[in-house]
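**Student:** What would the 3D arrangement of this be:
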Amino acid sequence: MNKRFLFFLTLLVAATVLPALLTTRSDVSLASVRQLWSDVLRDADQPGMRLTRLTASEEMQLGADLLQTKPWPEDPAGAARLVRVAQPMLPHVHRRDITYQFHVVQTPMFNAFALPGGQILVTDAMLGFVQSDDELAEVLGHEMAHVDLRHAVEHYQYQYRLGPLVELFHRLATMPFSADQELDADAEGLRLAVAAGYDPAAAPALFARMRQQFHEAAAPSATTPAGEIAHSLGDALASYFRTHPPSEERARRLRELVAATRAHQPAQKP
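**Tutor:** This next block holds a predicted model:
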């Protein structure tokens, strides 16, 4: 990216964002400002990102290296379930040169996320929350979509610019994707799940249940700092919504996608 352009872009962001930060009633963390700047860089430097794109083998090696820095123990039995549920979706991904690996990590955080190169991680808290393989397929499909659409590796490229490598795994696990990337991953993840024969209605049902329980459980402790990992369901769910921002738009789009999917499915014989 041209340095002169980047300088003026910085001034523009400062001029438009800082007044809003100064007048907002809620606390704004340094992490949120860094994430905003990361989104600006991502949108402004798409041509440069294409020129520096990693090969599939380089991306998979990067994901394997990042995985080694994770701070949580793994649950092999839980991972076996992820593999079983994800297996029917693998033939339907676009990037056939990526080998996916699935991990369940033991932490009270309620989350699922994708590392570059097909490393998919689901926390045991999330695994315990889903009520069926159909719901789990929607979770896995969404994260696989972030890899298939190159969101995960693009996320790495820009998070890497914001700080030292030693902090990178934590940032990748806790910083959100952009709103557009989330919507795209919702659609692509649903496509993968449906192509594998899973129930499309599981996606909006799971999303609505997470939203409902998050808001109900978190309401009494709304002043809890966002970075604090608590053991209550509300704070556990908050860790998911920090990296997968909830919105009425996402909920509406999911319902529309399911309706469109059902409209194109062949009618079942009585």
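**Student:** From now on I want contacts and neighbour counts done on CA atoms only, so please keep to that.
**Tutor:** Fine.
**Student:** May I see the buried residues of stretch 153-171?
**Tutor:** 153-160, 162, 168-169, 171 (16 or more other Cα atoms under 10 Å).
**Student:** swap in stretch 173-193?
**Tutor:** Quick answer for stretch 173-193 (16+ other Cα under 10 Å): 173-179, 181-193.
**Student:** does A193 really touch Q87, like I thought?
**Tutor:** No - A193 sits out of contact with Q87 when judged by Cα atoms under 8 Å, with a separation of 10.5 Å.
**Student:** one step back: out of the buried residues of stretch 153-171, which sit inside helices?
**Tutor:** 153-160, 168-169, 171 (DSSP state H).
**Student:** Tell me the one of those residues nearest A44?
**Tutor:** Y158 (11.4 Å; Cα to Cα).
**Student:** any chance you could map the helices in this structure?
**Tutor:** According to DSSP H, the helices that the chain contains are 3-23, 30-44, 46-51, 56-67, 76-86, 124-129, 133-148, 151-161, 168-174, 179-195, 202-218, 233-243, 248-264.
**Student:** Would you mind finding the most buried of those helices?
**Tutor:** helix 133-148 (a mean of 26; mean count of other Cα atoms under 10 Å).
**Student:** just to revisit the earlier point, now distance to I98 too, for the helices of the chain, in TSV please.
**Tutor:** As requested, those are exported to TSV (distance: least, Cα to Cα, whole Å):
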stretch	distance to I98
helix 3-23	33
helix 30-44	23
helix 46-51	18
helix 56-67	6
helix 76-86	14
helix 124-129	24
helix 133-148	8
helix 151-161	12
helix 168-174	19
helix 179-195	15
helix 202-218	25
helix 233-243	23
helix 248-264	26
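**Student:** Next, the second sequence, to be compared with the first:
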Amino acid sequence: MKITVILSLISVIIALSGCSSVPETGRRQLIMVSAGDEAKMGLASFEDIKKQEKISIDAKANAQVQRVGQRIAGAVGRDLPNAQWEFVVFDSEQVNAFALPGGKVGVYTGLLKLVASDDELACVMGHEIAHVTSRHGAERVSQNMLASGVSSVGALAMDYYNVAPATRDGVMALYGAGVQVGALLPFSRLHETEADTIGLKFAAGAGYDPRAAAAFWKKMAAKNSGGSTPTWMSTHPSDESRIANLEKLAPQYMPAYENARKAYQ
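**Tutor:** You can find the predicted model right below:
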């Protein structure tokens, strides 16, 4: 029967894929995408972005991003699969930065206008790079693959038992909403908090003040004070909880920051 075959395949995939973990936190992950394939996708995506976005030629902005980025990359402390580190400044008012598998990092000039120091920039870049080192993207893809597989099993089961179309559609809609609110969004918020934690470790290890992260997010919170999505519907923790967590974490990374800073003086 198709349902039994699909369930068996899902069980095998989970058994073979569920042995991965985040090195810095020890959290176990479901990963169904190879690190090599993930890096290839990241490299291809970055090339597309560079063709679509305007690349900044501002010498000061590029020097700052290169300076901070190279130090953060050095603080990761382990090799990334197929890593070809590249740091690019994009000329846009977006207050944003991102990192992709393969060591590709983009920073928008809008963000550089908001950061007050290399320390603040390092905390942002550390956060984005932590998403990559923790393989959060591959984990999200894997979770969606699993959710789609379970959805297919459910649909086949309802077809097999001749469930009425209206009931079938209602069940599938409830399943989709339940997975989103009950699993995917909470995992997204977990990824953000984990990237904050690991990002501070990277920033401090590169000789940048981890206390700058909370200062930066306070500015971001003030900038976005017009309204917010309820936390349970959001991909990110609330500004308040994020800032409180960063302030709580910073002291434990101060010794690493002090030691690393001496190397760059």
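**Student:** Overlay the chains and give the TM-score.
**Tutor:** Here the TM-score for the pair of chains, by TM-score structural alignment, normalised by the length of structure 2, is 0.61; 196 aligned residues with a Cα RMSD of 3.7 Å.
**Student:** out of the helices of structure 1, nearest to D97 of structure 1?
**Tutor:** helix 56-67 (6.3 Å).
**Student:** ok, and the closest non-adjacent residue to the equivalent of D133 of structure 1 over in structure 2?
**Tutor:** Superposed on structure 2 with TM-score structural alignment, D133 of structure 1 falls opposite D118. Nearest residue to D118 of structure 2 in three dimensions, chain neighbours excluded: V68, at 6.7 Å (Cα to Cα, 6 or more residues apart in numbering).
**Student:** What residues in structure 1 pair up with stretch 155-164 of structure 2?
**Tutor:** Taking TM-score structural alignment, stretch 155-164 of structure 2 hits no residues over in structure 1.
**Student:** now the aligned partner of F98 of structure 2 in structure 1: how far from L206 of structure 1?
**Tutor:** Using TM-score structural alignment as the criterion, F98 of structure 2 maps onto F113 of structure 1. Remark: distance between F113 of structure 1 and L206 of structure 1 (Cα to Cα, to the nearest Å) = 16 Å.
**Student:** And for G63 of structure 1?
**Tutor:** 28 Å.
**Student:** Same check on N111 of structure 1?
**Tutor:** In terms of Cα to Cα, N111 of structure 1 sits 13 Å off from L206 of structure 1.
**Student:** again, but for D75 of structure 1
**Tutor:** Where L206 of structure 1 is concerned, D75 of structure 1 sits at a distance of 23 Å (Cα to Cα).
**Student:** go on, P176 of structure 1?
**Tutor:** Taking Cα to Cα, one finds P176 of structure 1 at 19 Å from L206 of structure 1.
**Student:** Likewise for Q265 of structure 1?
**Tutor:** On the measure of Cα to Cα, Q265 of structure 1 and L206 of structure 1 end up 21 Å apart.
**Student:** Show me what A86 of structure 1 aligns to in structure 2.
**Tutor:** Match for A86 of structure 1 (TM-score structural alignment): G69.
**Student:** Farthest-apart pair in the ones in helices among the buried residues of stretch 153-171 of structure 1, please.
**Tutor:** E154 and F169 (14.1 Å).
**Student:** now N259 of structure 2, nearest residue through space, not along the chain?
**Tutor:** That would be G207: by Cα to Cα, 6+ apart, it lies 7.5 Å from N259 of structure 2.
**Student:** What's the match for that neighbour in structure 1?
**Tutor:** G207 of structure 2 maps onto G197 in structure 1, by TM-score structural alignment.
**Student:** And for the one residue sitting closest to the centre of structure 2, nearest residue in space, chain neighbours not counted?
**Tutor:** For structure 2, H131 is the residue whose C-alpha lies nearest the centre (Cα atoms, centre = their mean; 3.5 Å). Distances taken as Cα to Cα, 6+ apart put A195 closest to H131 of structure 2, at 5.6 Å, once the chain neighbours are dropped.
**Student:** residues in contact with the counterpart of the one you found in structure 1?
**Tutor:** Matched by TM-score structural alignment, A195 of structure 2 corresponds to A185 in structure 1. Residues counted as contacts of A185 of structure 1 (Cα atoms under 8 Å, 6 or more residues apart in numbering) are 142-143, 145-146, 149.
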